[in-house]
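1. Need coordinates for the following:
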Amino acid sequence: MSTSATPRPLDHLVLPTADLGIARERLSALGFTVAPIGVHPFGTENACVYLSDGTFLEPLVVGDAAKADEAVATKNVFVARDRQFRVRNGEEGLSAIVFGTEDADADHKTFVDAGVSAGDRLDFSRPFKDASGKADMASFRLAFAAETDAPDAFFFTCERANVPQVDRSALQAHANGAKRLASIIACVDDPASHARFFEAVANAPALPAANGVLQVILPNAAIELVDPAAFKADTGLGAPAGNLRLVAIVFGVASLTQTNKILRANVIEFDHRDNRLIVPAAPGQGAIFIFEEL
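-> Next up, the predicted model:
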């Protein structure tokens, strides 16, 4: 971890899914507004959920298998790690945490020097369209990191080389009242053994918290590493043991009553526990969703 730079902010989360139609239906039933489909030049497609804090969810499918095959063959880390996740875990889940950056080249060097690089940098552009149909081109530069003994999760920084001049306000308004991504929960048998890695990728200290939780505080969110037993005690839900797995997303909402009403109206299974609404993972959702009031 560099002592001179600030912690990297959360940018977005990648959620592999089998079908964007199912993902759109599920996320809409959860009370989210879902953006139009975005097509990558290397075979994957997304339909994002944008939050008003600037973060977003990226449900991801393989839309063009031939292009994806070509991308893997040319060592495109994004597509290769997505494929690895699907082969190991199936078509649904939470595969990656993405940090914001202003210099992906510097991040790549940092990851290489720290021994955590997952492969070559990636530059790409794709069309972007807002809710009104206004279009622009978005360009990105990515730098990747991963742990060799944690094949079910990867991490990267995302430099927005060209930011579309489009209005996202309609896409950031959600019926469930969601305003921000508050935290991401990762399960692993020994959280402390991953401290050095998270300090390198987040450029933030990994600090012990209550009940053996290891917490990485970002400028706009937190990453919590917990063991499966503690996670089940907290949420009532099981989580895989062994390798590091990204299992849950905590959303900050304007009103828990409003969120509760939406979930009930759309017949979404959830548990109301300790001032949180906990929704088990489902097709098109990938991870456990936890809603808490801001």
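2. from here on, contacts and neighbour counts on C-alpha atoms
-> OK.
3. what's the single longest helix in this structure?
-> helix 77-89 (DSSP state H).
4. Mind jotting down where the helices sit in the chain?
-> Going by DSSP H, the chain shows helices at 20-29, 65-73, 77-89, 104-114, 195-202, 228-235, 256-265.
5. Please name the nearest non-neighbouring residue to residue 53.
-> residue 180 (5.4 Å; Cα to Cα, 6 or more residues apart in numbering).
6. didn't the one you found look like it was pressed against residue 254?
-> No. If you go by Cα atoms under 8 Å, residue 180 and residue 254 don't touch, sitting 9.6 Å apart.
7. which of the two has more neighbours?
-> residue 180 (22 against 17; other Cα atoms under 10 Å).
8. contact partners of the longest helix of the chain?
-> Residues from elsewhere that reach helix 77-89, judged by Cα atoms under 8 Å, 6 or more residues apart in numbering: 16, 42, 44, 68, 71-72, 92, 95, 118-122, 144, 151-154.
9. likewise stretch 267-287?
-> 15-20, 22-27, 29-30, 59, 92-94, 235, 237, 246-249, 256, 260, 263, 288-293.
10. can you give me the end-to-end distance of that stretch?
-> 18 Å (Cα to Cα, to the nearest Å).
11. Next, the second sequence, to be compared with the first:
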Amino acid sequence: MPRGLDHIVHAVHDLDAAAALYQRAGFQVGGRNVHPWGTHNRIVQLKDFFIEILSVAEPEKIVPHRPRAFSFGAFQRDFLADRQGLSMLLLQSHDAAADARDFAAAGFGDFDVFDFARDGRRPDGSVAKLAFSLAFAVDPASPEAGFAVCQHHFPENFWNAAFQRHDNGARSVRAAVLVADNPSDHHIFLSTLTGVRDLSSSSIGVAARSPHGDIEIMEPVSFRDQFGLAPAAPGEGARFAGLRIAVDDLDAVERLWQDHGLAFSRRGDRLVLPPQVAFGASLILEPHGPM
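-> Here you go, the predicted structure:
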């Protein structure tokens, strides 16, 4: 069964400053959450998908990678040593243990499942128990991009329509976009990660079309042609470059961003908030509906 998108990590140095940028862009941003392994986050929740704005706030608590143990905190710390931006994509999972076995059998990571829990807050301020299981996957050709699947054990306590109301009318995720010099080099990994056997291939690159959001890998020149942006300096393998989000009314978002003094560009039916504004990420807003 194909795995849809669950959330993406936006790693930043200053968590509250990045959250303020998202708020200026019209997103509702949750409060600060503290992880025992040294990272803190704030969440932007869409329908069945969220953006995890994350910083390494307590580096002394980060544990190193070990055999069969992928360290989420160490990966984010090392990513932030070089840049800010989209660092890791997590897909939906109904059985993280089974997914971990699949990744190991395919040669894309042999890690124990990472289980953790924390308290969350409902809109009325009451406490709700949250628990997750992560199974990590590694594309050996792409050390700068992290991947995992996420199983929610109390999804009814996490997803809440009240948190999904945004001034910019954001509704859902369309796609996570990566750039790579040779997108086809990542075809087998992308298929294994997503469970999508028949990937879409074109002159732009390759894409996995899932029932809930896509993953697109394109050449840097194609990214520039599509979104009017030069991606970050070339690195090794595939690297996250942008996030495409569907909104209700693009013209209304344009007025909102103008009123809030944001530096952005319009590319046809897309509004693009560039990485120099959006803490290393390209945020791409598009009309809700067929594209």
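12. Drop anything exposed from the contacts of helix 77-89 of the first structure.
-> 16, 42, 44, 68, 71-72, 92, 95, 118-119, 121-122, 144, 151-154 (16 or more other Cα atoms under 10 Å).
13. tell me the contacts of the aligned partner of residue 253 of the first structure in the second structure?
-> Using TM-score structural alignment, the equivalent of residue 253 of the first structure in the second structure is residue 247. Residues counted as contacts of residue 247 of the second structure (Cα under 8 Å, 6+ apart) are 168-172, 285-288.
14. could you check the distance from residue 247 of the second structure over to residue 65 of the second structure?
-> 39 Å.
15. now swap in residue 143 of the second structure and tell me
-> From residue 143 of the second structure over to residue 65 of the second structure (counting by Cα to Cα), the distance is 14 Å.
16. Now the match of residue 253 of the first structure: closest residue in space, sequence neighbours ignored.
-> Using Cα to Cα, 6+ apart, the closest residue to residue 247 of the second structure is residue 170 (4.2 Å).
17. what do you get for residue 128 of the second structure?
-> Residue 128 of the second structure sits nearest to residue 120 (Cα to Cα, 6+ apart), 5.0 Å away.
18. returning to what we had before: run the angle between the longest helix of the first structure and helix 65-73 for me.
-> 100 degrees (axes from the mean of the first three to the mean of the last three Cα atoms, to 10 degrees).
19. in helix 77-89 of the first structure, what's buried?
-> Result for helix 77-89 of the first structure [16+ other Cα under 10 Å]: buried residues 77-83, 85-86.
20. What residue in the second structure is paired with residue 130 of the first structure?
-> Match for residue 130 of the first structure (TM-score structural alignment): residue 122.
21. ok, now residue 183 of the first structure?
-> Using TM-score structural alignment, residue 183 of the first structure sits opposite residue 175 in the second structure.
22. From residue 125 of the second structure, how far off is the residue lying closest to its match once chain neighbours are set aside?
-> Of all residues not flanking residue 175 of the second structure in the chain, residue 214 sits nearest, at 4.4 Å (Cα to Cα, 6+ apart). The gap separating residue 214 of the second structure from residue 125 of the second structure is 34 Å, by Cα to Cα.
23. what does residue 162 of the second structure give?
-> Distance from residue 162 of the second structure to residue 125 of the second structure, by Cα to Cα: 12 Å.
24. Those two: who's more crowded?
-> residue 162 (11 against 8).
25. List the contacts of that one.
-> residue 123.
26. Residue in the first structure paired with it?
-> Match for residue 162 of the second structure (TM-score structural alignment): residue 170.
27. Please apply the same query to residue 41 of the second structure.
-> Using TM-score structural alignment, residue 41 of the second structure sits opposite residue 46 in the first structure.
28. Same question for residue 23 of the second structure.
-> Checking with TM-score structural alignment, residue 23 of the second structure has residue 28 as its match.
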